[in-house]
Structures are given as structure tokens and as C-alpha cells.
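Undergrad: need coordinates for the below:
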Amino acid sequence: MTEPAATGHVDCAGDDVRARVAVTRSLPEGPSRRLARHARVEVWRGEGPAPEAWLRAACAGAVGLLATPADRVGEDLLVTCPTLRVVSNLAVGTDNVDVAALTRRGVRLGNTPGVLTAATADLAFALVLAASRRLVEARDAVLEGKWTTWDPGFMLGLELAGATIGILGAGRIGMAVARRALAFDMRVLAWSRRGRPADGTGVEGVEMVAMDRLLRESDVVSIHVALDASTVHLVGAPQLALMKPTAVLVNTARGAVVDQQALLEALVSGRLAAAGLDVTEREPIDPSDPLVHLPNCIVLPHIGSATVATRTAMAELAVDNLLAGIAGKRLPSCVNPELDSI
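TA: Below you'll find the model as predicted:
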């Protein structure tokens, strides 16, 4: 089956009584087919995020919206689509959605936790390895002809065995990174706002500590907190100043958790050895941003969950949430459960 064009509906016969939904990105074939069997679907297929005008038009009269982290869903959109019952976000994080505005209007919000834990943890640890062992810098040295002989002092990096990793955010993904770090014979410290791992995620061998201690003692700091008002610039100049000058910072959570200007200054000045980022404060980051061009900073285009299996599983759960919402059933994963009382 072929998906509909960007501006058209699926099988929109005049007497079609299926609920109307908007989807801001093409989905994998399986979830897409399943959604089309149960709803009239309008899909944005253009380049980049769905334009605001398209989103307003597509959501007018729709009962459901399947959005991505690139889409802003707030009061200005909601006032134009009073029939909306459910928003399904193709992500764990919901910082692109005004949850309070949805809740005030009785619109349920679904997300996709759990299914992307392993893929995101793998990517985080890939950045730990790449930044610690200077892999991108070493590859560039080969391309630039700087590899002229074997030199005992060339491209020295951080050895992970015996080193300490500090994990900011002891939820599913943070603890999955902890398990990977333990397999590399690392000492693991962790911090969370609640002072303990999220329920059911605890890992033997992880020591929960205060944030200041974690920053001072860690050779690698990996960030795994959700973005909200309390975590914007959670890691800024004061926190970076606590870290070892030989330390590595990895962020696969959300860009705004780190003060990007403070990070740039720390990397340039030598106050921090290296960083690996899958997220930035503004996405996509400007290719001319100096952070992108630092030899000791790896910047990736937000690919933490980018495996075939994980993106398919995310889409399946997002469709489950959307279909449950338009049917008036309990969402498999609901962000505002006070509305999900059926």
C-alpha cells in the first residue's frame, strides 16, 4: 500500500466515517498501514518540519495528531483545532508540547518511553567511546595527512577501564548506560532529583551521589534528564567549572539541558577535554556554529533512537496511543494520566 500524498487523505470517500488524524512525518510501512485502516490520515511529506500553516489546516476538524519533536504543539495551534482529542508524540520527551495547555483543553498526550532505551543508551556510549578516545579527531588526522609515523604520544585519550562515569538522570536510559559502563569496568556514580533510580530501573554497583560530587569525581559525565523548567541549563558554567579538565561531557538528552555557550568556552579554554553531543540548544545547529568545528567536540544530528527496529517500535506505540485516544480508550503511555481515567 502506498501512503497518501502530503496534502491528501487516505481513502476519503464522502461517506467515510473514520476519524480524521494528522501525521507530521511519514511512518514505517507497518504502523502506517495500520493507522490508515482505522482513520482518515493526512501526512506531511515535504522537506523539514511541517509548516505551521499546513499543521493548522491538517488539524482543523481532526480528532488526533501524531507529532514529532520537531513540531511545536501549543496554545496557538490548539485554538484552531477544537475537535482534537489526542496528541501522540513520537518521542519520550515532551518539551515540544505545551502539556498544561493540552490538559486544560482535555486533550490527552501520548509518548513512547521504553522502546528506545537500548538504542539511545548505545548511542550515548558510542559518544563516550568516541570522545574519550578522540576517534573523530584521529580520523581527521588521517584525512589531513597528519599520520606520518607511529608516535607514543600521538592522539592519547582517556582509558575507560577504571575510570569514573557520572550519570545525570537515573531513569531507564541513564541506567542502561550504567550497565554498559559497568561492562567496561568503570566506576559508576549517578544523580537524580528524587535521589534514587526510577522505579524498576536500579542497577547493582551504581552509587547515588550529590550532583556536585558527581561532577568533581567523574572522568565522563553523561546526561539523561528530561527537559523542563528545572533542567534548563542544569549544566552551565558553574557546573562545568567543577569538572576535571581531563573530563568528557556527553549529552543525548535535550540540548537546552547544557548551556551551549558555557560549554564552548570550556572546550576552547581547555577547562574541559572533550564533548559528545547528539542534541543542541537549537536544532538543527547552524553548520557555521563554532562548536561544530572544534576538534574536541563531536556533534551528531539527534540520532539517539535512529535504528530501524527502534524507530518502528516508536511508531507502533505512537499509533497505539493515537488509536486509543480517538477511540476513547486508555492510552498505552499517557503523559497527562489525570485525563486518562477510562
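
Undergrad: hey, let's count contacts and neighbours off CA atoms from now on
TA: Noted.

Undergrad: Gly166 and Ala67: what is the separation?
TA: Here the distance between Gly166 and Ala67 works out to 33 Å (CA to CA, to the nearest Å).

Undergrad: swap in Ala210?
TA: Distance from Ala210 to Ala67, by CA to CA: 36 Å.

Undergrad: one more, for comparison:
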Amino acid sequence: MKQRVVVYKKLPEALAQRLQSEFDVSWFDRVTEANRADFIAALKTAHGMIGASLPITNAMLEGAPELKIASTISVGVDNFDLEYFRQRGLMLAHTPGVLTEATADTIFALILSTARRVVELAGYVKAGQWKGSIGEAQFGVNVHGKTLGLIGMGRIGSAVARRAHHGFGMPILYHNTRPNPETERELDARYVSKEELLAQADFVCLMLPLTPATERMIGAREFGMMKRSAIFINASRGRIVDEAALIRALQDKTIYGAGLDVFEVEPLPVESPLLTLSNVVALPHIGSATHETRLAMAELAVTNLIAGLRGEPVPHLAV
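TA: Have a look, this model is predicted:
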């Protein structure tokens, strides 16, 4: 008898066929209130599950006694209770590595577009407001040679640092759970305290996973320590930041601006003050959103799932 798999995100056709050839598959392109009960019912007999962008609660999994592995099409695993997985002996697979460069590109796009006011001024042109040479009211700030501060120096942080060092001649400060000697040698990066980084960096870039220890770790105190000319970049997880404090810092010009790909609530509510601020570039969580990268993530997630169900070594386990 075939093992049963629940898919809760639309997959490319070739990958869907790969799963269908080996498993009994229940398909959910996405889970909504309308089909949530059917999704939970399908989990009751599932041996594996694969998808993304849905909080998977312990209550959902309590009714899934046959489950062996959950494979998420993401590097982040904050939609799962890791301790619950450990206690039950369940495998949780994820997709690190394949999205590193695309996400680093997005982060650098936020740095450049916020500093040079690209989105704001593109709108200025499209609205027909460009009537002559621009003046100081439309000037941005330099990126080349400015100090980049990275809070977190994993794969993606290192990729951003390479772009900054080799492409833009930026001195690099970083704060991490531990020093990264390889990055220090390669990129002349300097390990500093979080407080020193906040005080000295021209661009403060948040590069951390969401955990109980990192939730809301950046708030009014931290924004107050930054330069008034500093630009804050977040493409990790919105809940690492106290968003209300960020909004106040931007409104009061405590900091110069922010480039954001993630938010406390997603999609970002239309009434959010962030949408009214000219010193904010806001993107719809596109960090890894290229055709090539999303395909690679889905391929790796399917490979992880199949290995786990076959009893083979899983390439990338979070738990």
C-alpha cells in the first residue's frame, strides 16, 4: 500500500507527478477557511506533508498518528513547534542554501532603493511631476563606502556582506551568536556588540530567524541607538521587530528610512501607517521569489520528503 502525503502548496507539474507516482497524494493548492477541515482530515492518515506559508499547529498534528515527516518549502521553520517535533520524534525538513543568493539580491535591492529613493522617485516620474532638474528635496544618500551592519551572519548574511564588500566598498560590522572567522578573513568584517553596531552602522540589516529569543528584539531602544541618518533593512521575519516602534522612529525621523520585505502581519494591512511614509520601501515578502529559486526550493523540499518516507538520509533536516 502506498504511503499517504498531503500537499498544501501548489507544486510544479513535474514535481507533482513525481510525488503522485510513488505516494497516495491529497492536494491543497493552499489552505483556506473553506477547506481547512478537509486539510486537517487528510492529515489524520498522512505519513508525510509538504507545503509552505501556513502555521502548522500541534492540534493539527495530534490527529496525525502516522506522520513521519513534514517538509517545508522554506528555510524558516517558525510555522512549526520544534519542541513538539522533537518530543514526537517527527522529522522536519527545510530548504536552506538554494535561496541564499536570491534573498541576498532582494536585500541589496532594498538597500539601494531606500537610499536612492528609487520607488518614491519612480512614482514621481510616472505621476508627471518631473518638470525639470531635481533639487535637494529629491536627493538620496550614498551607498558606496558606507558602513553596513549585519545582525546575524549566516549564509544569507555572508552573501549580503560579499556584495557590500566587493561591489560597494562598504566596511562591514556584524553581530552574531558567535564570530565567523572565515567571513572576517574574506571580507574584512568586524565582530562587534549589538550596541556598537547600532551606533555605527549606516545600514542596519536584520538577518535572523524568528525564535522566542529573537521575537521583538528590535524596538524603540534599538532605534534610538541608531544614527538619525541610518537606514533599517528587514527581510528576515517581521515579528523580530516591534513594528509600532519602527513606525514611530520613521515618523519622528529617529532614523532616515526603512526597506522592508516582511511585516508583523502579512499581507500588510491597507491601513498600516507604513504605506503612507515616503521614507519606506515595502515589498510583498519576495525575498526568494524568482522562478529559478522557487523551483529549486520546491525540488529540494520534495527530495527531502521522499528521502524521509523511504527511510533514507534526509538532505536538510531542521529537526
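
Undergrad: let me see the TM-score of these two.
TA: A TM-score of 0.95 describes the superposed chains when it is computed by TM-score structural alignment, normalised by the length of structure 2; 318 aligned residues with a CA RMSD of 1.8 Å.

Undergrad: re earlier: neighbour count: Ala210 and Ala67 of structure 1, which is higher?
TA: Neighbour totals were compared for Ala210 of structure 1 and Ala67, and Ala67 leads with 25 against 13 (other CA atoms under 10 Å).

Undergrad: can you pull the contacts of that one?
TA: Residues near Ala67 of structure 1 by CA atoms under 8 Å, 6 or more residues apart in numbering: Val23, Thr24, Arg25, Val87, Ser88, Asn89, Leu90.

Undergrad: for the stretch 51-200 of structure 1, what spans make up the helices?
TA: With DSSP state H, counting those that start in this stretch as the definition, the stretch 51-200 of structure 1 shows helices at residue ranges 52-59, 75-78, 99-104, 117-132, 135-143, 172-183.

Undergrad: of these, which is nearest Ala229 of structure 1?
TA: Ala229 of structure 1 lies closest to helix 99-104 among the helices of the stretch 51-200 of structure 1, at 12.6 Å (CA to CA).

Undergrad: which of the three states applies to the aligned partner of Glu42 of structure 1 in structure 2?
TA: Residue pairing (TM-score structural alignment): Glu42 of structure 1 is matched to Ser26 of structure 2. Ser26 of structure 2 falls in the strand class when you classify it by DSSP: H, G, I helix; E, B strand; the rest coil.

Undergrad: neighbours of the residue nearest to Ala124 of structure 1 when sequence neighbours are not counted, how many?
TA: Spatial nearest neighbour of Ala124 of structure 1, chain neighbours left out: Thr252 (6.1 Å); criterion: CA to CA, 6 or more residues apart in numbering. Per other CA under 10 Å, the neighbour tally for Thr252 of structure 1 reads 27.

Undergrad: re earlier: pick out the most distant pair among the contacts of Ala67 of structure 1.
TA: Arg25 and Val87, at 13.9 Å, using CA to CA across those.

Undergrad: ok, these two, which is more surrounded?
TA: When neighbours are counted by other CA under 10 Å, Arg25 of structure 1 and Val87 differ, and Val87 comes out ahead with 28 against 22.

Undergrad: quick check: the aligned residue for the more buried one in structure 2?
TA: For Val87 of structure 1, the aligned residue in structure 2 is Ala70 (criterion: TM-score structural alignment).

Undergrad: how far away is the one in structure 2 that sits across from Ala309 of structure 1 in the alignment from Pro12 of structure 2?
TA: The alignment partner of Ala309 of structure 1 in structure 2, by TM-score structural alignment, is Glu292. The gap separating Glu292 of structure 2 from Pro12 of structure 2 is 12 Å, by CA to CA.

Undergrad: for Pro313 of structure 2, which three-state class applies?
TA: Three-state assignment for Pro313 of structure 2 (three-state DSSP): coil.

Undergrad: if I pick the residue positioned nearest the centre of structure 2, what's in contact with it?
TA: Nearest to the geometric centre of structure 2 sits Ser236, at 3.7 Å (CA atoms, centre = their mean). Listed by CA under 8 Å, 6+ apart, the contact set of Ser236 of structure 2 reads Leu206, Met207, Leu208, Pro209, Leu210, Asp261, Val262.

Undergrad: just give me the closest of those residues to Gly311 of structure 2.
TA: Set against Gly311 of structure 2, the nearest of those by CA to CA is Pro209 (28.7 Å).

Undergrad: alignment lookup: that closest one to structure 1.
TA: Using TM-score structural alignment, Pro209 of structure 2 lines up with Ala226 in structure 1.

Undergrad: pretty sure that match is touching Gly93, no?
TA: Yes - at 6.4 Å, Ala226 of structure 1 counts as touching Gly93 under the criterion of CA atoms under 8 Å.

Undergrad: aligned counterpart of Val107 of structure 1 in structure 2, please.
TA: In structure 2, the residue matched to Val107 of structure 1 (TM-score structural alignment) is Leu90.

Undergrad: no, scratch that, I was asking about Leu127 of structure 1
TA: Counting by TM-score structural alignment, the partner of Leu127 of structure 1 is Leu110.

Undergrad: not counting residues beside it along the chain, what's closest to that match?
TA: Of all residues not flanking Leu110 of structure 2 in the chain, Gly259 sits nearest, at 5.1 Å (CA to CA, 6+ apart).

Undergrad: what residues does the one you found make contact with?
TA: Residues counted as contacts of Gly259 of structure 2 (CA under 8 Å, 6+ apart) are Leu110, Ile111, Ser113, Thr114, Ile231, Phe232, Ile233, Asn234, Val280, Val281, Ala282.

Undergrad: can I get those in JSON lines including neighbour count?
TA: What follows is those, written out as JSON lines (neighbours: other CA atoms under 10 Å):
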{"residue": "Leu110", "neighbour count": "27"}
{"residue": "Ile111", "neighbour count": "25"}
{"residue": "Ser113", "neighbour count": "19"}
{"residue": "Thr114", "neighbour count": "28"}
{"residue": "Ile231", "neighbour count": "25"}
{"residue": "Phe232", "neighbour count": "27"}
{"residue": "Ile233", "neighbour count": "26"}
{"residue": "Asn234", "neighbour count": "23"}
{"residue": "Val280", "neighbour count": "25"}
{"residue": "Val281", "neighbour count": "23"}
{"residue": "Ala282", "neighbour count": "20"}
